[in-house]
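1. with the input below, show me the fold.
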Amino acid sequence: METRWVTVDGVFLEVPADCTVDELRTALYKPADAVLIAVTGDLVSVVHDEERPLSELVAGCADTYYFYQPNEPTRNEILAAPELESALEEPTTDETTFQRPSLDH
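-> Modelled structure (predicted):
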């Protein structure tokens, strides 16, 4: 099984390429209501499908992940993005992707 190195909530670790959100959450002892947020270059993805392998999603290309719980204090600009709140309220696909905050184009 292929693995890759990523940062999850500030910890650098090896993750299987076909890992799902549910498997990652369970392995890292994260609460059931924690949502996976993936950062891929200039994109941020909120993963809604917890059973699909990350490798099949934009989130699978990420090098940084955060587990986010609703109503938790803001830890950084990504988790404070207004688009995040909208993505959590109205998921329409397997993942919601938006432009990373504070990037000038």
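2. switch to C-alpha atoms for all contacts and neighbour counts from now on
-> Noted.
3. how close does the most centrally placed residue in the chain get to residue 70?
-> Centroid-nearest residue in the chain: residue 37, 2.1 Å away (criterion: C-alpha atoms, centre = their mean). Remark: distance between residue 37 and residue 70 (C-alpha to C-alpha, to the nearest Å) = 12 Å.
4. which stretches of the chain form strands?
-> Counting by DSSP state E, the chain has strands at residues 3-8, 11-16, 35-40, 43-47, 64-68, 95-99.
5. okay if I get those strands as a markdown table plus distance to residue 75?
-> Output for the strands of the chain, formatted as a markdown table (distance: least, C-alpha to C-alpha, whole Å):
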| stretch | distance to residue 75 |
| --- | --- |
| strand 3-8 | 13 |
| strand 11-16 | 15 |
| strand 35-40 | 13 |
| strand 43-47 | 15 |
| strand 64-68 | 9 |
| strand 95-99 | 18 |
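6. following up with a second sequence; could you model it the same way so I can compare the two?
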Amino acid sequence: METRWVTVDGVRIELPTDCTAGQLREALHKPDETVLVAVAGDLVSVVHNDDQQLAEMVAGCAETYYFTHSDEPSRNEVLSAPDIERAVADPVGDETTFQRPGIDH
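-> Alright, predicted model coming up:
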């Protein structure tokens, strides 16, 4: 099985390429109510489908992942983006992708 190195909640780990958000949450003992947020370059992706392989989504291109939930204080600019709250409240499809906060084009 092929793997790659990524950062999840500040820890560098090897992630199998066929991993799902649900498998990652379970392996890292994250609570069920947490949402996986992926940062891939200038895009942020909120994963809604725990069973879809990350590699089949924009989230699969990410090098940085965060597990977060609505009651948690924002740890950084990405996690404080109001787009995350909107994506969690009204999920459409397997993921919601938006421009990373603080990136000017």
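7. sorry, back to before: quick one, what contacts the residue nearest to the centre of structure 1?
-> Taking C-alpha atoms under 8 Å, 6 or more residues apart in numbering as the criterion, residue 37 of structure 1 is in contact with 44-47, 59, 65-68.
8. of all those residues, which two lie farthest apart?
-> Farthest pair in those (C-alpha to C-alpha) is 59 and 68. Separation: 14.7 Å.
9. picking up where we left off before, to which residue of structure 2 is the residue nearest to the centre of structure 1 aligned?
-> Aligned by TM-score structural alignment, residue 37 of structure 1 pairs with residue 37 of structure 2.
10. now that match, nearest residue through space, not along the chain?
-> Nearest in space to residue 37 of structure 2, with sequence neighbours left out and distances taken as C-alpha to C-alpha, 6 or more residues apart in numbering, is residue 46 at 4.6 Å.
11. just checking, the one you found touches residue 93?
-> No: using C-alpha atoms under 8 Å, residue 46 of structure 2 is not in contact with residue 93; the gap is 10.5 Å.
12. and the nearest residue to residue 14 of structure 1 once chain neighbours are set aside, how far from residue 43 of structure 1?
-> Nearest non-adjacent residue to residue 14 of structure 1, counting by C-alpha to C-alpha, 6+ apart: residue 5, 4.4 Å away. Relative to residue 43 of structure 1, residue 5 of structure 1 is positioned 19 Å away (C-alpha to C-alpha).
13. neighbour count winner among residue 46 and residue 93 of structure 2?
-> The residue with more neighbours, out of residue 46 of structure 2 and residue 93, is residue 46; 26 against 9, by other C-alpha atoms under 10 Å.
14. map the more buried one onto structure 1.
-> Alignment note (TM-score structural alignment): residue 46 of structure 2 maps to residue 46 of structure 1.
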